[in-house]
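J.: how would this look folded up:
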Amino acid sequence: MSKVKYYYDPDTLSYRKIEPKKAKRYRNIAFFFLGSLLFGFLGLIFLLNTNLINTPHELSLQRELKNYELQFEILNRKMSQIEQVLGNIEERDNNLYRLYFEANPIPEEQRRAGFGGINRYKSLEGYNNSDMIIASTRRLEIIQKQMVIQSKSLDEITKLAEEKEKLLAAIPAIQPIKNEDLTRMASGYGWRTDPFTKARKMHWGMDFTSPKGTPIYASGDGKVERADNNSSGYGKHIRIDHGYGYMTLYAHLSQYNVKTGQKVERGDLIGFVGNTGRSEAPHLHYEVWKDNERINPINFYYGSLTAEEFENMLKYATQENQSLD
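T.: Coordinates of the predicted model:
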């Protein structure tokens, strides 16, 4: 209810009611609506720029943004787990696999190196969460690079393992005559008495006494280089080239079971014990060569003898007795 205003009329000595002019009234109404409109507009601008009131679309965008932030947090946790697992693999790769196969470890700076050159993340700049997005992207790319390096390293290790497996299969590692077929270990590597001249001379192999016809086995994978009777003193003999500088010789055979050029594997039957060539009794004379040098075969029986059997063989092999050839 609007207030009623009065004024004092000295002529009538009484108060008279002030009647507002219509133009002024309309002007006041106009000012009121204009002020209300301006106040409402300013209030709306204020509210739209604060979090007090949000439109449904803004609420939807806020929920979507929080969901993205949550997904980035989950992604970073997963990347942390991947980095931990990858770090464990890298440690084993450098300190176990590559060390075992005699390969140089991959430097840490090579594994952790970033990406230089131009700004790779320019398209990700200018957003509210640009720092978080760029950091996560850079971290993910480094992990991808580490995985590529590790994958290539494991490929290299696989090749080295295959080569190592071939080497281990090629090294003469078993006794050429089974222990149960032996009569005795007659003579070892070293200075021995010659059975014919009775002079002391170097015996370059080991003599295994067995009955004629006892099976003889290849001590490692390789290729038969010779199977003939054309070497002085050895009689019928076989030479196997194992590669990697290794060669084995089996002498005084009675019969061959392989021929020149044939590939054999460790444990294959290659011939039979005999008494051919410069030999005093049926036995196998066995030699191991490395890089064209004859070495003691006693060090190459780890694949077929127990510790006790090896100890007994070592005792007999070191006795300076008379050889059989």
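J.: Going by C-alpha atoms from here, please, whenever you check contacts or count neighbours.
T.: OK.
J.: ok now the lengthiest helix in the chain, how far from the chain's centre?
T.: In the chain, with assignment by DSSP state H, the single longest helix is helix 130-170. Distance, stretch centre to chain centre, for helix 130-170: 7 Å (CA atoms, centre = their mean, to the nearest Å).
J.: compare with the first, here's sequence two:
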Amino acid sequence: MSKVKFYYDPESLSYRKIERKKRKTFAYISLFLLAAFLFSFIIIFIGNLYIESPKEKALKRELQNAQLQFELLNKKMDEAEAVLANVADRDNNIYRIYFEANPIPEEQRKAGFGGINRYKNLEGFDNSELIIETNKRLDILQKQIVVQSKSLDEITVLAAEKEKLLTAIPAIQPVSNEDLTRMASGYGMRSDPFTKVRKMHWGMDFTAPRGTPVYATGDGIVKRADAGSSGYGKHIRIDHGFGYMSLYAHLYKYNVKRNQKVKRGDLIGFVGSTGRSEAPHLHYEIWKDGTRINPINFYYGSLTAEEFSKLLEHASLENQSLD
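T.: As a prediction, the model looks like this:
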């Protein structure tokens, strides 16, 4: 209960009760309510600025987690880009050089994406720059991986072809050293045994007894096994593919037939002296793209360095050929 206040009236010489005017009372009440409203507003405003709600805290945690994930993703992309760059370097400077293929241009490997803005839907957010940059890097990385993947597919095909080439090239001596009497004549200008005139000798002559085994010098298909070519007598021609063909002449007899597939080292015939021949020997030729080339360069698969040096020495002598 509020206290009652009095004042002394000198005229009546008595105490009178103080009466508060209604208008003044209303003003006091209004002022109090206004002050209370303002105080409440300030408290709420400051609270909203400095005090987070549970929902705001949860959203803030999610945003921080998303930023952390983007940072981790960028670090992983750094590592992936480094690995891919290493693979690309090996691809251009090792694999493609070995398989005689042109390297992939750098601008093709690292090409971006032109045309329309692919990231317009990612604009307008607090972290749009981070999100857009990460997506760009990811898209380029994916494109580089596709380019590299196709390149490795091509390298795989080239490797398979290279393996076929290595097995197809005539790379061994057609007559084993144990069976040789001597290397009678090499590739080059030689004296003809019948006319005694110097002329080009297009192969190598291996002197060996009649019936000595003759071996295929590379994988291929027998294209001829007959005596229908002038001067060669009974002879065999093997198509090795890749432009290579080997010829074995003056044979005693065959051990293969036309269109038969042979492997390097297979027994294909026997030394003889058929056709234009002075004595039992094997006349051996190698053709590349229709041109006869020196067989001396194709014995790396069966001779030691010492044996090859001796063969090279004998082959270079300008002696008389046997055919």
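J.: So after superposing, what's the score?
T.: In this superposition the chains share a TM-score of 0.91, using TM-score structural alignment, normalised by the length of structure 2; 323 aligned residues with a CA RMSD of 2.5 Å.
J.: follow-up on the earlier one: specify, as a residue range, where the longest helix of structure 1 falls in structure 2.
T.: Using TM-score structural alignment, helix 130-170 of structure 1 lines up with residues 128-168 of structure 2.
J.: same thing with stretch 81-94 of structure 1?
T.: The aligned range for stretch 81-94 of structure 1 is 79-92, by TM-score structural alignment.
J.: What residues of the matching stretch count as buried?
T.: Residues 81, 84, 88, 91-92 are the ones in stretch 79-92 of structure 2 that count as buried (16 or more other CA atoms under 10 Å).
J.: Which single one of these is nearest to Gly114 of structure 2?
T.: For those, the residue nearest Gly114 of structure 2 by CA to CA is Glu81; the value is 21.0 Å.
J.: Not counting its neighbours along the chain, what's nearest the closest one?
T.: Leu141 (7.0 Å; CA to CA, 6 or more residues apart in numbering).
J.: per the alignment, Gly211 of structure 2 corresponds to what in structure 1?
T.: So, by TM-score structural alignment, Gly211 of structure 2 is matched to Gly213.
J.: ok but that match is inside a strand, no?
T.: No - membership of Gly213 of structure 1 in a strand is not supported by DSSP: H, G, I helix; E, B strand; the rest coil, which gives coil.
J.: wait, what's in contact with it?
T.: Residues near Gly213 of structure 1 by CA atoms under 8 Å, 6 or more residues apart in numbering: 254-255, 272-274.
J.: Helix or strand for Glu309 of structure 1, just tell me which one.
T.: helix 307-317 (DSSP states H and E).
J.: okay, that helix sits on what stretch of structure 2?
T.: Counting by TM-score structural alignment, helix 307-317 of structure 1 sits on residues 305-315 of structure 2.
J.: And stretch 252-267 of structure 1, by the same measure?
T.: Against structure 2, stretch 252-267 of structure 1 falls on residues 250-265 (TM-score structural alignment).
J.: Can you give me the buried ones in that stretch?
T.: 250-254, 256, 261-265.
J.: next one: stretch 197-210 of structure 1
T.: 203-210.
J.: would Glu180 of structure 1 count as being in a strand?
T.: No - going by three-state DSSP, the assignment for Glu180 of structure 1 is helix, not a strand.
J.: Secondary structure and distance to Ala216 of structure 2 added to the buried residues of stretch 79-92 of structure 2, as CSV?
T.: Compiled in CSV, the buried residues of stretch 79-92 of structure 2 are given as follows (DSSP: H, G, I helix; E, B strand; the rest coil; distance: CA to CA, whole Å):
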residue, secondary structure, distance to Ala216 of structure 2
Glu81, helix, 49
Leu84, helix, 44
Ala88, helix, 40
Asp91, helix, 35
Asn92, helix, 36
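J.: May I see those residues arranged in a markdown table, with distance to Gly301 of structure 2 as well?
T.: Formatted as a markdown table, the buried residues of stretch 79-92 of structure 2 follow (distance: CA to CA, whole Å):
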| residue | distance to Gly301 of structure 2 |
| --- | --- |
| Glu81 | 42 |
| Leu84 | 37 |
| Ala88 | 33 |
| Asp91 | 28 |
| Asn92 | 29 |
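J.: my guess is Ser232 of structure 1 is in a strand, correct?
T.: No - using three-state DSSP, the assignment for Ser232 of structure 1 is coil, not a strand.
J.: counterpart of it in structure 2?
T.: Looks like Ser232 of structure 1 aligns to Ser230 there (TM-score structural alignment).
J.: who's in contact with that match?
T.: Gly275.
J.: does Ile18 of structure 1 really touch Lys3, like I thought?
T.: No - assessed by CA atoms under 8 Å, Ile18 of structure 1 is found out of contact with Lys3, at 10.7 Å.
J.: Tell me which of these two has more neighbours.
T.: Ile18 (11 against 4; other CA atoms under 10 Å).
J.: List the residues that contact the more buried one.
T.: Taking CA under 8 Å, 6+ apart as the test, what Ile18 of structure 1 contacts is 4-7.
J.: Return the member of these nearest to Glu69 of structure 1.
T.: Val4 (63.0 Å).
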